[in-house]
Structure formats: C-alpha cells, structure tokens
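Visitor: Quick one: sequence plus predicted model below, questions after.
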Amino acid sequence: MNFIKYIDLLKRELAPALGCTEPIAVAYASAKAKKVLGFMPDKVEVLVSGNILKNGMGVGIPKTKMTGLDIAAALGVIGGNSNAKLEVLKDIEDKHIDEAVQYLKDNNLKIKLKDTKSKLYIEVICKKGQEESKVIIKDEHTNIVYISLNGEVLYEKEEKEENKIEAKVNKEIETSKGNLEISIKEIHNFATKVDFEDIKFLLDGAKMNRRVAKEGIEHEYGLKVGKTFHESIGKGIFADSIESHAIAITAAAVDARMDGCALPVMTTAGSGNQGLTCTLPVVAVFEKLGSSEEQLCRALAISNLVTIHIKSYLGRLSALCGCGVAAAVGSSCGITYLLGGEYEAISYAVKNMVAGLSGMICDGAKQGCALKISTSVSSAIQSAVLATNGIEVSCKDGIIHECVEQTIKNLGNLATVGMVDTDKVILDMMVCK
C-alpha cells in the first residue's frame, strides 16, 4: 500500500481558512483580479454559480459583523492578500472595512448569478477606464483556471486538468503524486499501520479547530448553540457525557465561524464546517476517554479520509449538507476507532449514518448550520456506539447496500443526480425572500 499518496492527499485536502470558504474564495478571486489590474478598480463585477451564491448569502465575514458576498469581494479588492489564498483577509483592518462599505455604497461592485453547470464557479472582472482584468476560479476554492489583462490571456488551465479536479464516479482521487484508489478498508489499513510521525501534522489542525471551539464557548456568537448547550451540561438537561461534550464544542466552533470569528479553522475537502465536524467530535471523545495522542491522530486520519472519500462522490458543493452526510460520517468512523472498533465496525458506522442523515439538505452557510451540525454529531456518536456493538442497518433499508462502498456510491447518486432540482428550488426560495 502506498502510504505516501494518502499522506499527500491529507496535506492537500486539509488547509487553513479564515472565514467561510465560499465568500472567502470570492475575496481571493477579487484580490487576485485587483493585483492583475495593478491598481484600484472603478468597477468590479462578480459572477458566481448558484451554490456559491447560496453559501455566501447569510454567513458572517471575519472582522466585519456583516454578511454576504459583496462585502467579501470588496474587502478582497481593497485589502486582500491574494498570496494568502483562503486566508486572504488575514491583514484586514478597520480602515479597509470602512473603505469597503463606502465602495459598496458608491455602487462600484455588483454580484450576479452565472448560468453555468459548475457548482463552484467564481468570475471577477475589475475595470478602470479602458483597463480590465479577469480571474476565474472553478471546481475548487483556490483553483484559478483563467487570468487575463485587457483581453490578453495570461494564464489558462487546460480543460482536461480541470476535469481531473471534479469528483469522479470511478473513485479516482487526484493527488500531486497521481491517481489514488480509496476505500473504507484501505483508509482503515492506512490509518492503523502508517508511522505515527508521518501523520502527526493532523494534531495541528485539531488544535486550531479546538481554539475556535473555545472561542465559541467563551463568547457570544451566532445562535449560541454550543455555548448554551455547554452551560446546560449538568443542570438536569444535558448529562456530562461524551455526546454532550462533543455537541457543545463542535456547535460552538460553528457558531463562531458562521458569525465571522477572526480565528482560522482547518478545512477538510474545501469546507471549514466540514473540518470542524470531522475533527472536533473525535477530539471530544479523545478528551473524555483519555486516549493517547497517537490514537487521536489515527482516528483523525480515518475521519478526514472518510470525509474526503464521500465528498469525492458528492462534489465540492451539493444539495446535501456536506457536514451531515460526509464529515459527520467521517467523525463517526473516527469515534468508532477510538471506541475499539476495527474495519467491520467502521463500515457499520458508515451505513448507520447514511441511513439516518442522508436526507439533510444544504440551504446555504449561515448561523443555523450549528443546529444541523449538533444533530449530526449526536448521530455520529449514536452510530459509533451501535457499530461497536455489532449493529448495522440492514441492506433491505432504503439506499443502504450490503457493500459499504456501494452505499457511499448510492449517496453520491442521490446528491448529484437525484437532487439537481432540489438545489434549484432551495436557491429560488432563498433569493425570493
């Protein structure tokens, strides 16, 4: 087994981000377009796919106490650091925010819906007089596929390269080392046999996300789901249990992130909330059980890789909630490992989770995500407990197949084929309010 490819995959798919990845990707594209132009534009036009619009409408932008793609794009143009990619707004100061607000008031920036088949598409055009720059991001949040200045193409990624980035039904995941076949069995084999030192870097992401959870518990963000649950533990409402602890710290981190917390999170498969959901429940179990750092690290490898595995079928953006149907499944597998489960039990956990949460929709990034994720974390722990007791949902139930890999494929087909119209209906409901 080629462990190096799995390590490379983890390093590629886990990245720090400041703010929700969809508006931050817009900020990144805007900062890049401004840099290509060479000076402050008079007008900026931002064209995005429906899923980018959906995930950028209601989420807080770091340091601003504001929401929306427009303020994200304006900040990217005015004070963004394009070299920092998903941390593009890390150097933003109050003066930049004031300038961005005025820039929007002066009607210098427009957000428009792009008619495109790509679920993740961002096009930014910056203009000043006769000068014009254009930057296009497609399929991944930092995947720039096109750059031009005054009609001259400076960079264009070949179509065949772009297609490699799209999720594939044949389950080949591109890494910097080539294509890698991945499965639940191979994930378990890797995570339990790889040298601890080779995956120790996963602890950095866990610590980063745990800091955001602490911030969410100690301060008031969003709906205060995590903070409220944490303060209710031991008061006759929530027991001081693994489940309560996991729900509280995960929801608190999501509260903070969705409300514009100025701390970075470690993302998984292109999403900060996915990173929080597949990491923090596992950390919570580690804290309560007193597991070793090595056990935690191996559990995190399982959790993150299962999330990446499932997301490769769902695509970067989907009508299904990636946290509920991918990241929480990953965390359930990691928790199953910490509870002593081997490959068979981990497969059971996947089936149990898909049976319970496969219908959870994504209606945009927003404060309410903390509620969905708290529900998902609860299911993750319940599914892990059942799995370690030898209990799995029958293949006679719904989309569950006897083979765990086919169960994941069925989930992917539900999202990419069965829910195409659902995505459109959700967006219509959101923009017509």
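Guide: All right, it came through fine. Because the structure is a prediction, the values reported are computed rather than measured. Numbers count the residues shown, from 1 in each chain.
Visitor: When you work out contacts or count neighbours from here on, use the C-alpha atoms and nothing else.
Guide: Noted.
Visitor: Quick check: the residue nearest the centre of the chain vs residue 415, distance?
Guide: The residue lying closest to the centre of the chain (C-alpha atoms, centre = their mean) is residue 271, at 1.4 Å. The gap separating residue 271 from residue 415 is 17 Å, by C-alpha to C-alpha, to the nearest Å.
Visitor: Got another one to weigh against that:
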Amino acid sequence: MDTEYYQNHLKILKEELIVALGCTEPIAIAYAAARARDLLGAMPERCVVRSSGNIIKNVMGVTVPNSGGMRGVAIAAILGIVGGEADRELEVLEAVTEQNRAEAKRLSESNFCTCELIQNVSNLYIVIEVWGGGHQALVEIQDTHKNITRMEKDGEKIPVQIRLEHSDSSEPKGDRSLLTLRNIVEFADAVSVEDVAPILEPQIQYNMAICEEGLKNPYGAEVGRVLLDGSHEPTVGLRARAYASAGSDARMGGCALPVVINSGSGNQGITVSVPVVIYAQEYHAEQEKLLRALVVSNLVAILQKRYIGSLSAYCGVVSAACGAACGICYLLDYPYDVLCSTITNTIGTVSGMVCDGAKSSCAAKISTALQTALLGIKMSLHERSFQPGEGLVNDDVETTIRNIGRMGREGMKGTDLEILNIMLGN
C-alpha cells in the first residue's frame, strides 16, 4: 500500500481511538473547567459555562462520571473545578473523591456556576470563564472534545500549548478525505500488527470490561440485561447486541470505567468494537485477524462521520454499527462486494434515527442499529441490496455514504434545533 495512505490511516486511528472516562460531552466541560482553574491559579469564586446546543443536549440527561449520580452542565464544570486533574484530559474526573462530590453538590446549590446557550458557533463549542482572587481566566474548546482553541487570563491571550504537551498534534492531522472503503480494506490487509496493536488492544480490553460491568449490574434501563433475559443459548448476534448495549447502559449510568472512543464518542467506540470481538470469540479467530477487522470497523465508522460531523441530530451509533458490521464481514472473509452492500443496507434503513442527547435510551438505539447492520450482512449474503434511485442509495457505495452524510449534516439541522428547543422547554 502507498506509504502516504498507510501513515495517514494509522495517524487517524491514533487520533480517534483515545481513552475517555464517561460521556465525552460532560467530560469535555470538566476538562475545560479544570484547565481554567489551573490557569486562574486559585480556587474560583464564580464560574460561567457557555456552550453550543449540541453540548447542552448531550449533557442534560446523562450522569456525570464519578459524580455520585448527579447530572447537568453545571455539575460537570464544578466537579472539574473542585476535583479534576486537567493533565488526565478526557480522564479528568478519574481521581474525584467523596469530599469533591460533596463540595460540588454544595456549590451547585448556590450561585457559583451559571450556564448559557451560545448560538452561531460550531456544534461542539465550550467556553469556561472563572473568577477568583481578583483575577479572571477563560478556556475555549471547539470541534473536538479536548481541542483547546483559546486561553485567556485577565483579558490577555495565553499561547495554547496544552495539546503539544500531551499529544502528537504538533504534526498535521490525518486527512479523513483520503479514506475510502476500498483503501480501508487494503490498509487492513497491509498494516503491520505491531503498528495497530497498541491502539486496538486497549479498545478491546476497556470496552469489553465496561460491557461486562453493564451485564453484571443494574445500570440505566438495563437494555443489555433485558436482551439476554430468558435466552439460555443466545445467538452470536444477540450477544453482540446485548454486550454493546450493556456497555452503554453502564456508561450512561455513570460507571467510572474508561472506554476507548471513536469519532469523539464512547458509545460509538463501544458499538464499533465490541460486536467484532464477540464474533471473533464465537469463530475462534486469531488475534491478528481480530485486530485487522477492528481496523476496518473503526475506519469505516470514521469515514461516515467525516461527512456527518461530530455532533448533530444524526445518531452516531448508526455509523458505528455499520462499521462493526463491515468489521465482522472482514473477520469472516466475506467478499468486498458484501461489505459494500452491507453499508448500503444498513444506512439505507436506519439512518433517520435521531440523537436527542446522551441518556439511557442510547443503549436501545445501539441494539436497534446493530440489529439492522446484522440484517444488512445477511441480506448481502443472499445477494439482496437496496438499488440505486431508492431513496438516497446510489450505484456507488462512496456516493451513498456521502448522500447520507449530507442528509445528516445539512438536512437535519432544523431537526437538531427543534430537538434542543423541545428539551429546553421552548
């Protein structure tokens, strides 16, 4: 494979598959708040959070990790301030103590933190401003969950060096526009296992662990546990859905276990990886084959999200489930045409599922998306696929992906705004 494509695709995996603790939107708020406190150099006396509608939507209904069951934008910011460790980035709340939780609860019941919706900004946008000791500090995050784009103290801009210290972002980012289904499969065939194992093995370890936790204990709506209830010998497909759903049950329910994310989302990271692992276990696949299949699943999901965007009214687990199905096809040595038809069948069916925030129903949406994706595989194996001209389906899978992405990015803007207005009671 061409060296440029090889290095590009490897770089994308390194950038996307990172560890996060809990739902990434409240974590991003907590991270920005912890950075703002450090910049201020003292415990703040007052805090203001200004964020985009999509951030608010994805924080309102989800339990902030390590919060003891508390929810909301203010709690995420306050917990980041009183107990966050900014150098841990998306694991910023890992070391929160009971004392920190009590202090956060006390401050949340006062006028310490106010929250405001800010419009006409990117879908992922957060500004934390704090005051204390006669000083002011501000931290801004845009586009991705730890992408600090502005820092100020007492009105003076501070050079943004955080990302250079803790990542490889001093180098150019991987070019998502170079991704195609064909070269993703070629990359999976050619990549050195030594290059991808350090990226993918944590995804297997962490994401399977939180799924097992979700099956053992009652989190959220217990979608994963309900799926397996009464099934003495569940099929591999049912187990794949149940495990992935249980991981979301735990994560949306405030479980403190970390996950490896995809496209900025823990739910998408779980959905894109765990079903492939379950199928690998069922078919006794070798570790190398599993890792190559995970390369396919992750990059196919990222390919779709390139057109949709990080946050929108389009439910991202659809892209992740479609990616997982392609990973399963690769694992089982199905022909390339089957992968193409599987994508068409999946996103041609369930792409209209909306995102109305992070919450317990995400687990059920994961199950639904995976059920559709597995049906997409079965249809493909029976040489059945939706045809060009049927809705958004084109005669070329890349164009079909772009069509669906345009619908999610542009066509669902009004839907996104209306969902937010309903959630805010407007």
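Guide: Yep, it's here. The model shown is predicted, which means the values in this text are computed figures rather than measured ones.
Visitor: where do the strands sit along the stretch 201-350 of structure 1?
Guide: Remark: strands assigned in the stretch 201-350 of structure 1 by DSSP state E, counting those that start in this stretch are 265-268.
Visitor: before we move on, back to that, looking at the alignment, what does the residue nearest to the centre of structure 1 pair up with in structure 2?
Guide: Counting by TM-score structural alignment, residue 271 of structure 1 lines up with residue 265 in structure 2.
Visitor: didn't that match look like it was pressed against residue 21?
Guide: No. At 10.7 Å, residue 265 of structure 2 does not count as touching residue 21 under the criterion of C-alpha atoms under 8 Å.
Visitor: give me every residue that touches the match of residue 271 of structure 1.
Guide: For residue 265 of structure 2, the contacting residues are 23, 24, by C-alpha atoms under 8 Å, 6 or more residues apart in numbering.
Visitor: Residue 218 of structure 1 -> structure 2?
Guide: Match for residue 218 of structure 1 (TM-score structural alignment): residue 216.
Visitor: Residue 134 of structure 1 in helix, strand or coil?
Guide: What DSSP: H, G, I helix; E, B strand; the rest coil gives for residue 134 of structure 1 is strand.
Visitor: which one is it nearest to, not counting chain neighbours?
Guide: Leaving aside its chain neighbours, residue 134 of structure 1 sits nearest to residue 125 (4.5 Å; criterion: C-alpha to C-alpha, 6 or more residues apart in numbering).
Visitor: what sits against that neighbour?
Guide: By C-alpha under 8 Å, 6+ apart, the neighbours of residue 125 of structure 1 are 33, 44, 45, 46, 132, 133, 134, 135.
Visitor: May I ask which two of those residues are separated the most?
Guide: 46 and 132 (13.2 Å; C-alpha to C-alpha).
Visitor: Quick one: map the residue nearest to residue 134 of structure 1 onto structure 2.
Guide: So residue 125 of structure 1 corresponds to residue 129, using TM-score structural alignment.
Visitor: What is the neighbour count of residue 133 of structure 2?
Guide: 11 (other C-alpha atoms under 10 Å).
Visitor: measure it to residue 194 of structure 2 for me?
Guide: Distance from residue 133 of structure 2 to residue 194 of structure 2, by C-alpha to C-alpha: 51 Å.
Visitor: Equivalent analysis for residue 221 of structure 2, please.
Guide: 39 Å.
Visitor: same thing with residue 70 of structure 2?
Guide: From residue 70 of structure 2 over to residue 194 of structure 2 (counting by C-alpha to C-alpha), the distance is 41 Å.
Visitor: what about the two, which has more around it?
Guide: residue 70 (18 against 9).
Visitor: contacting residues around that one?
Guide: The contact partners of residue 70 of structure 2, by C-alpha under 8 Å, 6+ apart, come to 63, 64.
Visitor: residue in structure 1 matching it?
Guide: With TM-score structural alignment as the criterion, residue 70 of structure 2 pairs with residue 66.
Visitor: how close does that match sit to residue 58 of structure 1?
Guide: 9 Å.
Visitor: what do you get for residue 261 of structure 1?
Guide: Residue 261 of structure 1 is 14 Å from residue 58 of structure 1, by C-alpha to C-alpha.
Visitor: So the two - more neighbours on which side?
Guide: Neighbours were counted for residue 261 of structure 1 and for residue 58 using other C-alpha under 10 Å; residue 261 has more, 26 against 20.
Visitor: Mind telling me what the more buried one corresponds to in structure 2?
Guide: Superposed on structure 2 with TM-score structural alignment, residue 261 of structure 1 falls opposite residue 255.
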